[in-house]
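Visitor: Provided below are the primary sequence and the corresponding predicted coordinates.
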Amino acid sequence: MTETNDAARHNAKMAKKKAARDKIMATKTDKKGLIIVHTGKGKGKSSAAFGMIFRCIAHEMPCAVVQFIKGGMSTGERDLILSHFSDRCAFHTMGEGFTWETQDKDRDIEMAQAAWAKAKELIRDPANKMVLLDEINIALRYDYLDINEVVAFLQTEKPEMTHVVLTGRNAKEELIEAADLVTEMELVKHPFRSGIKAQIGVEF
């Protein structure tokens, strides 16, 4: 009898919760292209962004990727897109490695500006439903790009239904303020601290 009462109470509670949820969802009718920021010290910023890119590919939605920092090293995402989905996703690796590897500030600035020019071109094209700007926050952090210019462009020139995803640590407050969706990856534990290097299939 107790189990029957518990089940009945649970069903009534869930029905009430569903009715409240349905009422909330009925008010959410608008659609728009989102400015999405993935930041924080934790792992998974680019990985989550590429998850959305692969969703677009699966839905046959044209999309594009611009990598601001990562150099020419092979990554699973890039290799898969270039070998199987280049007709749906334009992929541009514009960086030459992390700043501590290049040790050439003028060159880093030049490459960041070139990547931003390519990003603007891809975002302006309304055919692209999502554009991922991978590690752009690093370029913004070091002031290789003007944060005010980037925000102004996203607010005034991005097509209404285009999603733009910006990844990297230390997202600037101006970008966070302008964004529609911001996720901060929190670092709780990482194998690198235990002497384990980046591994294929996990990091790249």
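Guide: Done, it's in.
Visitor: contacts, neighbours, all on C-alpha from now
Guide: OK.
Visitor: state the helix or strand in which Met14 lies.
Guide: helix 2-26 (DSSP states H and E).
Visitor: ok, residues contacting that helix?
Guide: Applying C-alpha atoms under 8 Å, 6 or more residues apart in numbering, helix 2-26 has no contact partners.
Visitor: for that helix, buried residues please.
Guide: Residues of helix 2-26 classed as buried by neighbour count (16 or more other C-alpha atoms under 10 Å): none.
Visitor: quick one: that helix to chain centroid distance?
Guide: The chain centre lies 35 Å from the centre of helix 2-26; the measure is C-alpha atoms, centre = their mean, to the nearest Å.
Visitor: residues contacting Ala64?
Guide: Applying C-alpha under 8 Å, 6+ apart, the residues contacting Ala64 are Ile53, Cys89, Ala90, Phe91, His92, Leu122, Asn128, Met130, Val131, Leu132.
Visitor: residues touching stretch 161-169, excluding its own?
Guide: 31-41, 45-46, 49, 123, 126, 128-138.
Visitor: one step back: got a markdown table for the contacts of Ala64, with distance to Pro191 and secondary structure too?
Guide: Converted to a markdown table, these look like this (distance: C-alpha to C-alpha, whole Å; DSSP: H, G, I helix; E, B strand; the rest coil):
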| residue | distance to Pro191 | secondary structure |
| --- | --- | --- |
| Ile53 | 27 | helix |
| Cys89 | 32 | strand |
| Ala90 | 33 | strand |
| Phe91 | 30 | strand |
| His92 | 30 | strand |
| Leu122 | 36 | helix |
| Asn128 | 37 | coil |
| Met130 | 32 | strand |
| Val131 | 31 | strand |
| Leu132 | 27 | strand |
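Visitor: among those, the buried ones, what's the PyMOL command?
Guide: Typed into PyMOL, the line below selects the buried ones among the contacts of Ala64, using 16+ other C-alpha under 10 Å:
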select buried, resi 53+89+90+91+92+122+128+130+131+132
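Visitor: hey, where'd the helices end up in the chain?
Guide: 2-26, 45-58, 76-84, 99-102, 105-124, 136-141, 147-156, 173-178 (DSSP state H).
Visitor: want to compare, so here's the second one:
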Amino acid sequence: MSETESRAEAAPADTGENARHAAKMAKIKAARDRMMATKEGEKGLLIVHTGPGKGKSSSGFGMILRCVAHGMPCAVVQFIKGAWDTGERRLLTGHFGELCQFHAMGEGFTWETQDRARDIAAARAGWEKAKELIRDPAIRMVLLDEINIAFRYDYLDVAEVLAFLAEEKPPLTHVVLTGRNAPAELVEAADLVTEMTLVKHPFRGGIKAQPGVEF
């Protein structure tokens, strides 16, 4: 049997499979369209990225870059990594400073500073700056990077932060909070929560943090 004859014989089966696939996708699209028709509201979201896996801050910065791409004013407050020279900091301050304010308020991880009073003061300063930014209705998204670590070590009171967000956050402002061990109260209050799960990490194999991957 020639190659042309083989293709001709296989065509009816392929046509039937394609038709079944098209019918299945049409049903899925119809169901999706019905679901989307019920979603008309907009609101400023409280978004939490937590968990032991990598990608919490990366995801938050991805959202900030989306805001920049849409011409939406946004801001970043870093609570822990302020001492780091990160790629996202270089990019946003060097190229998009007119759209994205970047405030590196932290001085490093608590085991590096080894000074609780200093860490608390830095966290409080970061939160005061965050409140100022969140209150501004022109700023559409504020990323509070690694604030969950400040909650974990009791540098900040989660009840105070949640009360402020409930009472003073403008209705269309999104606030993103990242870091491991998000408090249960924060998870409960949030509109969107993603937990990053650790499956494998090169650090456990002796590979140090690298530019472009970790920072």
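Guide: Now that the structure is in, tell me what you want to look at. Keep in mind that what you see is a predicted model, and the values were worked out from it rather than measured.
Visitor: overlay them and tell me the TM-score.
Guide: Overlay of the two chains. TM-score (TM-score structural alignment, normalised by the length of the first structure): 0.99; 204 aligned residues with a C-alpha RMSD of 0.7 Å.
Visitor: contacting residues around the most centrally placed residue in the second structure?
Guide: Central residue of the second structure (C-alpha atoms, centre = their mean): Gly60, 2.6 Å from the mean position. Contacts of Gly60 of the second structure were listed using C-alpha under 8 Å, 6+ apart, and they are His49, Leu143, Asp145, Val176, Leu177, Thr178.
Visitor: hmm, 10 Å instead?
Guide: Ile47, Val48, His49, Val76, Val142, Leu143, Leu144, Asp145, Val175, Val176, Leu177, Thr178 (C-alpha atoms under 10 Å, 6 or more residues apart in numbering).
Visitor: next: Ile120 of the second structure.
Guide: Counted by C-alpha under 10 Å, 6+ apart, Ile120 of the second structure has contacts Gly106, Thr110, Gly126, Ala150, Tyr153, Asp154, Tyr155, Leu156.
Visitor: filter those to the buried ones?
Guide: Buried among the contacts of Ile120 of the second structure (16+ other C-alpha under 10 Å): Gly106, Thr110, Gly126, Ala150, Tyr155, Leu156.
Visitor: in the first structure, what residue corresponds to the second one?
Guide: Thr110 of the second structure is assigned Thr99 in the first structure as its aligned equivalent, the criterion being TM-score structural alignment.
Visitor: any idea how far its match is from Thr4 of the first structure?
Guide: 64 Å (C-alpha to C-alpha, to the nearest Å).
Visitor: map Lys28 of the first structure onto the second structure.
Guide: So Lys28 of the first structure corresponds to Lys39, using TM-score structural alignment.
Visitor: you'd agree Gly106 of the second structure is up against Leu144?
Guide: No - if you go by C-alpha atoms under 10 Å, Gly106 of the second structure and Leu144 don't touch, sitting 11.3 Å apart.
Visitor: pull up the overlap in contacts between those two.
Guide: Residues within reach of Gly106 of the second structure and of Leu144 at once, by C-alpha under 10 Å, 6+ apart, are Val77, Gln78, Phe79, Gly126.
Visitor: turn these into JSON lines, including distance to Glu185 of the second structure.
Guide: Listed next are those as JSON lines, based on distance: C-alpha to C-alpha, whole Å:
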{"residue": "Val77", "distance to Glu185 of the second structure": "21"}
{"residue": "Gln78", "distance to Glu185 of the second structure": "21"}
{"residue": "Phe79", "distance to Glu185 of the second structure": "19"}
{"residue": "Gly126", "distance to Glu185 of the second structure": "21"}
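Visitor: just the buried ones from the contacts of Gly60 of the second structure?
Guide: Using 16+ other C-alpha under 10 Å, the buried ones in the contacts of Gly60 of the second structure are Ile47, Val48, His49, Val76, Val142, Leu143, Leu144, Asp145, Val175, Val176, Leu177, Thr178.
Visitor: Glu186 of the first structure is nearest to which of the helices of the first structure?
Guide: Closest to Glu186 of the first structure of the helices of the first structure is helix 45-58 (C-alpha to C-alpha; 10.3 Å).
Visitor: in the second structure, which residues correspond to the closest one?
Guide: Structural correspondence for helix 45-58 of the first structure: residues 56-69 of the second structure, per TM-score structural alignment.
Visitor: looking at the shared contacts of Gly106 and Leu144 of the second structure, which has the most residues close by?
Guide: The residue in these with the most neighbours, by other C-alpha atoms under 10 Å, is Phe79 (31 neighbours).
Visitor: now distance to Lys197 of the first structure too, for the helices of the first structure, in JSON lines please.
Guide: Listed next are the helices of the first structure as JSON lines, based on distance: least, C-alpha to C-alpha, whole Å:
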{"stretch": "helix 2-26", "distance to Lys197 of the first structure": "44"}
{"stretch": "helix 45-58", "distance to Lys197 of the first structure": "17"}
{"stretch": "helix 76-84", "distance to Lys197 of the first structure": "17"}
{"stretch": "helix 99-102", "distance to Lys197 of the first structure": "17"}
{"stretch": "helix 105-124", "distance to Lys197 of the first structure": "25"}
{"stretch": "helix 136-141", "distance to Lys197 of the first structure": "21"}
{"stretch": "helix 147-156", "distance to Lys197 of the first structure": "33"}
{"stretch": "helix 173-178", "distance to Lys197 of the first structure": "31"}
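Visitor: looking at these, spot the one closest to Ile200 of the first structure.
Guide: So among the helices of the first structure, helix 76-84 is nearest, using C-alpha to C-alpha, at 8.2 Å.
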